[in-house]
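*Asks:* Below are the sequence and a predicted model; questions follow.
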Amino acid sequence: MAEKVVMAMSGGVDSSVGAYLLKKQGYDVIGVTMQIWQDEKRCDIEDKGGCCGLSAVEDARKVCADLDIPFYVFNFKQIFKDKVINYFIDEYYLGRTPNPCIACNKHVKWEALLARALFMEAQYIATGHYAKITELKNGRYALQMDFNNPKDQTYALYGLTQFQLKHTLMPLSGIEKDEVRSIAKEIGLKVFNKPDSQEICFISDNNYGGFIEEEGGKKILPGNFVNTDGDIIGKHKGIVHYTVGQRKGLGIAFGKPMFVKEINPLTNEVVLSENKELFSEGLMASDINYMAVESVKEPMEAYAKIRYSHKPVLSEITAQGENILCKFKESQRAVTPGQAAVFYDKDGNILCGGVIERAV
């Protein structure tokens, strides 16, 4: 009997081709769309190519019909609100910059979906992520970065557990986006040229601050811009409108480029500096998830990635209690509290990852 796999279907080309490849490999494939947001005005599916609204459900349903596999819709709206939207809002209140896609991957696409899949007596779940799962000599599972694939998504998946990795298939491993679209076109899937998802799926206009003011239930108070000496140099419209490294949208001119260096929720101040003052020698990360290794007992060489588009930089990581201290070999710009720090070995395997608490 063929092994059963629940394929997370977003209605996009990646998950569609992933389902096709799994069926071709002999798996008993079930397509599932996780319904997490239904407001089409807020989640502009057709224009953005998003993955969360009613249009995505219909696209996924049509693909599953074309592939002759069963299709279901799971309502995960409440867990998405609790674990992703509320987290997103709360982090901005704290002056941090969250990554909701990482939270969604961890709590919705894996915790919730895998639990449901196992209840359906499936052996695996699968997604259309561009990532590779490897089983290492030490018996552990790890995600391995594809250095040659600009679509590599391992950074956003660092939070997966050993159990989740063991029960996950990544059918697009080793395939590039152009090839995926070619496969979709060749087999007649109408989503072959559907645009990729852009920005955050539940904020259609990219106005994070406006969304938080509308949905968060708290009044956002204006405050002071200050320089690194603490001198007041202007007024800001509320800390939720800013992130470390930001230059545009400050709403004030200084006669020279100025950037957000720090956000202090206790004093409601946004610290501005010149670009050269944004560089840091390292960072402290918390809430660590270990992947290729069980722990970091001694100082270890690693390649640190501090944002999705960041090129990994050679570093040294050391355990500091339950946290990780990372020292870069070369200073890095705009280390941002709330973002993920993911640490890879020389072969691209994720050693561990966590949430950036502060630059050091």
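*Replies:* Perfect, thanks for sending it.

*Asks:* Every contact and neighbour count from this point should use C-alpha atoms.
*Replies:* Noted.

*Asks:* for this protein, which helix is longest?
*Replies:* helix 54-67 (DSSP state H).

*Asks:* Please tell me how far that helix is from the chain's geometric centre.
*Replies:* The chain centre lies 24 Å from the centre of helix 54-67; the measure is Cα atoms, centre = their mean, to the nearest Å.

*Asks:* what comes up buried for that helix?
*Replies:* Buried residues in helix 54-67, defined by neighbour count with 16 or more other Cα atoms under 10 Å: 54-57, 59-64, 67.

*Asks:* Next one for the comparison:
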Amino acid sequence: MVDGLNSLGIPKPPEETRVVAAMSGGVDSSVVAALLKAQGYDVVGITLQLYDHGAAIQKKGACCAGQDIHDARNVADEIGIPHYVLDYESRFKEQVMEDFADTYLSGSTPIPCIRCNQTVKFQDLLATAHDLGADAMATGHYIRRETGADGRGELHRAADASRDQSYFLFATTQDQLDFLRFPLGNLPKTEVRALAEHFGLLVADKPDSQDICFVPDGSYANVVEKLRPGSGRGGEIVHLDGRVLGEHNGVIHYTIGQRRGLGVATGEPLFVVKIDAPNRKVIVGPREALLTAGLWMEEPNWIGPGSLHEACEAGARVLVRVRSTREPKPSRLGFHDGRPAVFFDAPEEGVARGQASVLYDAEGSTRVLGGGFIAGTIPADERVAA
């Protein structure tokens, strides 16, 4: 206890503090529940059933169905906390899977894990936590929540950069952040595994979840075709110079920056530089055609100081990450046709509509300022239309 606060920063003794632990059945969320129980908190475990585990094709590393629900229930029994399974299948299908299919069909590249955090987990589940009288909701995400000078929550990158999940959590709102807690944010994965063994959890050696939970074999196109029958209609593969190089079997099979599997041979390395979904055209070109000078955002979320509008007006310096696997790059904020935009200090390659543009403090801190979904790009080479 420090200045009357418990370890979660709430002014109550742990035994009087109710915490809903979101339990996916994996090692991370299981350790969170066990840690909080060991610290004396009133812990309630909740697991979401996100798709029909009877009909779903189970694969190693999937989550939120079948065996994972069973594992979460067993962990709750092991540590002695109440546990509930909530059927969010219809919400998940509507808010995440349908959006996934429509985004692909529009020629963009979706990130369903962000949509899931944004809607099902941090909106619907969080509301349930409030209904249960919880003082906070804890998850197994590798991200840090720190209390700012104003007493409100700030989102910071995880201490273990190799596990950092800030890219997938940029859409967390300030009100959500004030209620959420991330107990693993300062820990490396090796220590989390060690804690699972310390608590004797049956999931201590369970593999991490991989890829997208509702994509059985890594084939996004098969899922889109199932959700939107007939979406795999073919079209032309066209070079930037206008040459028709071949045919494809559906734009859902392609993403910006893709090189492999194009099915055309011209003697030069070619990459997907644009997807013209309405006309069913995949446009290819040389690598330099992938370079962009900036981007503009839709559905922006800002959890930094002041407002996003003020930051754009001031041309604020930020670091921006446009892919989960890339390091944030120096940039500045501004406007493009009246919309919040990011302008890179150096041209960035393979920026794709539908992906996230996540903003970080540029002054050497680890703070996440927010971000948005990429709505369009500002080309470095005018041969490529935004």
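*Replies:* Arrived safely. Everything numeric here is computed off the predicted structure, so don't read it as measured data.

*Asks:* can you tell me what part of the second structure the longest helix of the first structure aligns to?
*Replies:* Residues 66-79 of the second structure are the counterpart of helix 54-67 of the first structure, counting by TM-score structural alignment.

*Asks:* matching residues in the second structure for stretch 116-134 of the first structure?
*Replies:* Using TM-score structural alignment, stretch 116-134 of the first structure pairs with 128-146 in the second structure.

*Asks:* residue ranges of the strands in the stretch 251-386 of the second structure, please?
*Replies:* In the stretch 251-386 of the second structure, the strands defined using DSSP state E, counting those that start in this stretch lie at 271-276, 281-285, 291-302, 317-321, 329-336, 339-349, 356-361, 368-379.

*Asks:* now what about the fourth one, what contacts it?
*Replies:* Just to be clear, that refers to strand 317-321 of the second structure. With contacts defined as Cα atoms under 8 Å, 6 or more residues apart in numbering, strand 317-321 of the second structure is touched by 167, 327-333, 342, 356-362.

*Asks:* Where in the first structure does stretch 99-116 of the second structure fall?
*Replies:* Under TM-score structural alignment, stretch 99-116 of the second structure corresponds to residues 87-104 of the first structure.

*Asks:* I misspoke; the intended subject was stretch 260-274 of the second structure.
*Replies:* Under TM-score structural alignment, the match for stretch 260-274 of the second structure in the first structure covers residues 248-262.

*Asks:* Show residues contacting that stretch.
*Replies:* Contact partners of stretch 248-262 of the first structure, identified using Cα under 8 Å, 6+ apart, comprise 234, 236, 242-247, 270-275, 277-278, 334.

*Asks:* Ok, stretch 367-379 of the second structure next?
*Replies:* 154-157, 166, 170-172, 291-305, 351-361, 385-386.

*Asks:* residue in the second structure matching Ala8 of the first structure?
*Replies:* By TM-score structural alignment, Ala8 of the first structure lines up with Ala22 in the second structure.

*Asks:* Contacts only, for that match.
*Replies:* Taking Cα under 8 Å, 6+ apart as the test, what Ala22 of the second structure contacts is 29, 45-47, 137-140.

*Asks:* That one and Thr255 of the second structure: what is the separation?
*Replies:* Distance of Ala22 of the second structure to Thr255 of the second structure, given as Cα to Cα, to the nearest Å: 33 Å.

*Asks:* neighbours around the equivalent of His156 of the second structure over in the first structure, how many?
*Replies:* Counting by TM-score structural alignment, His156 of the second structure corresponds to Gln144 in the first structure. Counted by other Cα atoms under 10 Å, the residues lying close to Gln144 of the first structure total 24.

*Asks:* doesn't Thr134 make contact with Gln144 of the first structure?
*Replies:* Yes. Counting by Cα atoms under 8 Å, Gln144 of the first structure does reach Thr134; the two are 6.6 Å apart.

*Asks:* nearest spatial neighbour of the residue most central in space within the second structure, skipping sequence neighbours?
*Replies:* The residue lying closest to the centre of the second structure (Cα atoms, centre = their mean) is Phe168, at 2.4 Å. Distances taken as Cα to Cα, 6 or more residues apart in numbering put Ile114 closest to Phe168 of the second structure, at 5.0 Å, once the chain neighbours are dropped.

*Asks:* looking at this, that neighbour is in a strand?
*Replies:* No. The assignment for Ile114 of the second structure is helix, going by DSSP: H, G, I helix; E, B strand; the rest coil, so no strand is present there.

*Asks:* show me the contacts for it.
*Replies:* Contacts of Ile114 of the second structure by Cα under 8 Å, 6+ apart are 168-169, 171.

*Asks:* among these, which recur in the first structure?
*Replies:* Contacts conserved in the first structure for these, counting by both residues aligned by TM-score structural alignment, their matches' Cα atoms under 8 Å: 168-169, 171.

*Asks:* For these, give me a markdown table that also has secondary structure and distance to Asp208 of the second structure.
*Replies:* Shown next, in a markdown table, are those (DSSP: H, G, I helix; E, B strand; the rest coil; distance: Cα to Cα, whole Å):
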| residue | secondary structure | distance to Asp208 of the second structure |
| --- | --- | --- |
| Phe168 | helix | 16 |
| Leu169 | helix | 18 |
| Ala171 | coil | 23 |
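
*Asks:* Dump the residues you listed into JSON lines; add distance to Thr266 of the second structure as well.
*Replies:* Listed next are those as JSON lines, based on distance: Cα to Cα, whole Å:
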{"residue": "Phe168", "distance to Thr266 of the second structure": "38"}
{"residue": "Leu169", "distance to Thr266 of the second structure": "41"}
{"residue": "Ala171", "distance to Thr266 of the second structure": "42"}
